[in-house]
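Visitor: what's the 3D shape of this:
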Amino acid sequence: MTTELLLNKCRGSLVGGAVGDALGYAVEFSSLNEIRKIYGQRGITDYKLNSSGIAEFSDDTQMSLFTAEGLLNAIADKKTSVDEITPYLTAAYKNWYLTQIRPKSQLERSFLSRFRALWSQRAPGLTCMSALQTIMSDSGGKVVNNSKGCGGVMRVAPVGIYSAAHTDILNLENAGLLAGSAAEITHKHPLSTLSSMAFAMVVAECILSHSIDRDKFREIIVDRVFTRLISRINGDIHLNELKALIIKALDLAISGRADTDAILILGEGWVADETLAIAIFSVMRYIDDFEKCVCCAVNHSGDSDSTGAVAGNIIGAILGYNAIPEKYRLNLELHDLILQIADTLASPIIPSDLLE
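Guide: As a prediction, this is how the structure comes out:
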């Protein structure tokens, strides 16, 4: 793969996730009927801009960017194992937490702290906030929950992006393990961990693969990603449950069911496995069309920004940044920063101005 194509796909994944997030954020708490009443029968297809003409993204993209920053800080310190990198991700999420509760905090080692939009509250997930509050407490408490909310899976695409560009440093299997570990910082249910592992591996595989059609996409998910996961965690009831749901999503995508009817069968996306399933359904159905994919992923009665973000990460990894319609690149909040972070994840050298 040429350096130019690799960069295009890495950019496509990170920016694509922000596009899906921003599109879905406008309708995150709306039912499908409410969406159609406001935007027409096709649902939302264009950004809802704020008073400054900006398409705001949610906590999903905020936390994805902090994931990238934690990972890059670890790599800059020559940390390459899952156990070595995870504390850096915890530190990055603690920084994000401070942006949500203390708008004048001094963040530790954070280039992202310069960007005030990342200090805005964008419907932060309750599990993320509660878990990080526990971690930040004076006693440094241990997070105990059984949450499989999508707050873990929606933020780990940067792990897959970095792995695709640097398989010599973070191979695909370890990318899965790191993504699972990142999710477990706040979300302790196995389905959150496994969904995050699978998602990061799918992103990496899609970046590294050429000319992905439906058959190739199915092969990536079933024969590559889940085969790797099963070889490591064979017989796990939660992994079997996740695989069955994802295969159902792939099958529904090539069925004659309407988009919204199929998504309703898969769930609403408030939990990790459903988020991943809806995203994979949308990508499989619209494998060669970025706009149709993200619009499919956000127009339902569930967690539209997260399903849009995860679908955008995957379809962007497949089609690349150049396939994202200009109307979605224009007016996207912090577009240039997201592009810069994607370039850095793909680069062999981390620019000094990104290291605080």
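Visitor: from here on, just use CA atoms for contacts and neighbour counts.
Guide: Will do.
Visitor: ok, V298 - contacts?
Guide: G20, L23, G24, V27, I44, S304, D305, T307, G308 (C-alpha atoms under 8 Å, 6 or more residues apart in numbering).
Visitor: leaving out the residues flanking it, which one is nearest to it?
Guide: In this structure, V298 finds its nearest non-sequential neighbour in S304, 4.4 Å apart by C-alpha to C-alpha, 6 or more residues apart in numbering.
Visitor: dump the residue contacts of that neighbour.
Guide: Contacts here follow C-alpha under 8 Å, 6+ apart; on that basis S304 touches D21, G24, Y25, V27, E28, F29, G269, A297, V298.
Visitor: farthest pair in these?
Guide: Spanning the widest gap among these are F29 and A297, at 14.4 Å by C-alpha to C-alpha.
Visitor: more neighbours, the two?
Guide: A297 (34 against 16; other C-alpha atoms under 10 Å).
Visitor: that one and T307 touch, don't they?
Guide: Yes - at 5.7 Å, A297 and T307 qualify as touching, with contact defined as C-alpha atoms under 8 Å.
Visitor: which residues do those two both contact?
Guide: Residues touching both A297 and T307 by C-alpha under 8 Å, 6+ apart: G20, I278, A279.
Visitor: out of those residues, the closest to T227 would be?
Guide: Of all the shared contacts of A297 and T307, T227 sits closest to A279, with 20.0 Å by C-alpha to C-alpha.
Visitor: excluding chain neighbours, what is closest to that closest one?
Guide: Nearest to A279 is A311, by C-alpha to C-alpha, 6+ apart, at 4.3 Å.
Visitor: same question, L250
Guide: F281 (5.7 Å).
Visitor: what helix or strand does that neighbour sit in?
Guide: Using DSSP states H and E, F281 sits in helix 272-285.
Visitor: residues near D289, how many?
Guide: Count around D289 with other C-alpha under 10 Å applied: 16.
Visitor: now do the helix holding F281: distance to the chain's middle.
Guide: Mean-position distance between helix 272-285 and its chain equals 12 Å (C-alpha atoms, centre = their mean, to the nearest Å).
Visitor: and it, what does it pack against?
Guide: helix 190-208, helix 237-253, helix 259-266, helix 290-298, helix 304-319 (3 or more C-alpha pairs under 8 Å, 6 or more residues apart in numbering; DSSP states H and E).
Visitor: to compare against the first, here's the next sequence to fold:
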Amino acid sequence: MSGVTYRSRVRGCVLGGAIGDALGGAIEFDSIGGVRSHHGGAGVTGMVADAGGREGLITDDTQMTLFTLEGLIRAGLREATRGVRGHAVGGAVRVPTGYYAAGAFAAIVHQVADDLTLYEAVHETLRLLDSYPGHEETSVALRAADELVGKGEPSPERVESLGGGWVAEEALAIAVYCALAYEKDFPAALLLAVNHSGDSDSTGSMAGNLLGAVHGEDVLPESWLDVLEGRGTIAELADDFAGRGRTDPAKYPPG
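Guide: The predicted model follows:
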């Protein structure tokens, strides 16, 4: 057992994702050549201020995460107070393959929160994917990320060999590659995940989610947290989710 608490993993996951989002959001549409031209050969090495001088601004990636988190909190409270459960939706064979990438990502986060290593979680998720028809695009991307870790020094060029992250399976592959490549170095993993020519805020956010869930909130750099937009609100939602249905229902009235 790692000794990391569930609450710390949830906080690490959500706040870590927001940090990655903020790091990548400022350079999302820049090529790696442009990033290096503006920020030096190493690319972005920390939070980048916008035209108004503000650092740590989140994007729609974090906003959607927070809306999802609130929905899950409300569902948990409804089940706890009224015994009402959600209903599964059929038709898995007809869903777009992007759903498999989202499901794989959720499975990896869930498993590391249950104390599997990231490597173990990735391989268990690959095994799970094999049982679903139409999984091939996601499985191929995830295996490519896993295999790339052993092929030399991590770099933006290696990241871009997995794609630009503009489609779900590519974003998953990039995030997993960066998290595996620098599993014990949260800042290095996130900087690798955003310094490329693709969807930097999404890949940065997902890498932050993964390693935050692996290690808990203690790995999050305080200097990045200090400037993170909405830090208090993000942490509060994470804590309410970690409460697993014990949150005060008055905070989330029906509506």
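Visitor: what would you report as the TM-score here?
Guide: After superposition, the two chains reach a TM-score (TM-score structural alignment, normalised by the length of the second structure) of 0.89; 246 aligned residues with a C-alpha RMSD of 2.3 Å.
Visitor: need the max-distance pair from the contacts of V298 of the first structure.
Guide: Farthest-apart pair in those is I44 and T307; separation 14.0 Å (C-alpha to C-alpha).
Visitor: so which of the two has more stuff around it?
Guide: For I44 of the first structure versus T307, the count of surrounding residues by other C-alpha under 10 Å is larger for T307: 36 against 20.
Visitor: spit out the contact partners of N50 of the first structure.
Guide: By C-alpha under 8 Å, 6+ apart, the residues touching N50 of the first structure are E56.
Visitor: distance of the aligned residue in the first structure for P187 of the second structure from F226 of the first structure?
Guide: Matched by TM-score structural alignment, P187 of the second structure corresponds to E291 in the first structure. Separation of E291 of the first structure from F226 of the first structure (C-alpha to C-alpha, to the nearest Å): 27 Å.
Visitor: and if you look at A323 of the first structure?
Guide: Distance, A323 of the first structure to F226 of the first structure, by C-alpha to C-alpha: 28 Å.
Visitor: ok so, going back, my read: the residue nearest to A279 of the first structure touches M284, true?
Guide: No - taking contacts as C-alpha under 8 Å, A311 of the first structure lies outside contact range of M284: 9.8 Å.
Visitor: ok, the two, which is more surrounded?
Guide: Set A311 of the first structure next to M284 and count neighbours by other C-alpha under 10 Å: A311 wins out with 36 against 24.
Visitor: list the contacts of the equivalent of that one over in the second structure.
Guide: Under the alignment defined by TM-score structural alignment, A311 of the first structure corresponds to A207 in the second structure. Residues in contact with A207 of the second structure (C-alpha under 8 Å, 6+ apart) are G17, G20, A175, V176, C178, A179, A189, L190, A193.
Visitor: counting by contacts, list what the helix ranked longest in the second structure packs against.
Guide: For the second structure, the helix with the greatest residue count under DSSP state H is helix 60-82. The contact analysis (3+ C-alpha pairs under 8 Å, 6+ apart) places helix 60-82 of the second structure against helix 6-25, helix 200-215, helix 231-242.
Visitor: which of the ones you listed sits most buried?
Guide: Of all these, helix 200-215 has the most neighbours on average by mean count of other C-alpha atoms under 10 Å, namely a mean of 32.
Visitor: quick one: Y100 of the second structure and V140 touch, right?
Guide: No - contact criterion C-alpha under 8 Å: Y100 of the second structure and V140 do not qualify, at 11.8 Å.
Visitor: between these two, which one's more packed in?
Guide: Y100 (23 against 13).
Visitor: so who does A104 of the second structure touch?
Guide: A104 of the second structure touches T125, L126, L129, counting by C-alpha under 8 Å, 6+ apart.
Visitor: the equivalent of the second one over in the first structure: how many residues sit nearby?
Guide: Under the alignment by TM-score structural alignment, L126 of the second structure pairs with F226 in the first structure. Other residues near F226 of the first structure come to 23 when the count uses other C-alpha under 10 Å.
Visitor: and whichever helix or strand F226 of the first structure is part of, how far out from the chain middle?
Guide: Using DSSP H and E, F226 of the first structure sits within helix 226-232. Centroid displacement of helix 226-232 of the first structure relative to its chain, using C-alpha atoms, centre = their mean, is 21 Å.
Visitor: and if you look at stretch 32-46 of the second structure?
Guide: Using C-alpha atoms, centre = their mean, the offset of stretch 32-46 of the second structure from its chain centre is 23 Å.
Visitor: in the first structure, what stretch matches it?
Guide: Using TM-score structural alignment, the residues of the first structure aligned to stretch 32-46 of the second structure are 32-46.
Visitor: residues of the matching stretch that come out buried?
Guide: L32, I35, R36, G43, I44, T45 (16 or more other C-alpha atoms under 10 Å).
Visitor: how about stretch 53-64 of the second structure?
Guide: Buried residues in stretch 53-64 of the second structure, counted by 16+ other C-alpha under 10 Å: E55, G56, L57, I58, T59, D61, T62.
Visitor: tell me the span between the first and last residue of it.
Guide: First residue to last in stretch 53-64 of the second structure (C-alpha to C-alpha) measures 25 Å.
Visitor: what's the answer for stretch 211-230 of the second structure, then?
Guide: With C-alpha to C-alpha as the measure, stretch 211-230 of the second structure spans 20 Å from end to end.
Visitor: need the counterpart of Y162 of the first structure in the second structure.
Guide: Alignment note: Y162 of the first structure maps to a gap in the second structure; criterion TM-score structural alignment.
Visitor: how close does the residue of the second structure most remote from its centre sit to R74 of the second structure?
Guide: Ranked by distance from the centre of the second structure (C-alpha atoms, centre = their mean), the top residue is R82, with 31.6 Å. R82 of the second structure sits 12 Å away from R74 of the second structure, taking C-alpha to C-alpha as the criterion.
Visitor: okay then, goodbye and thanks.
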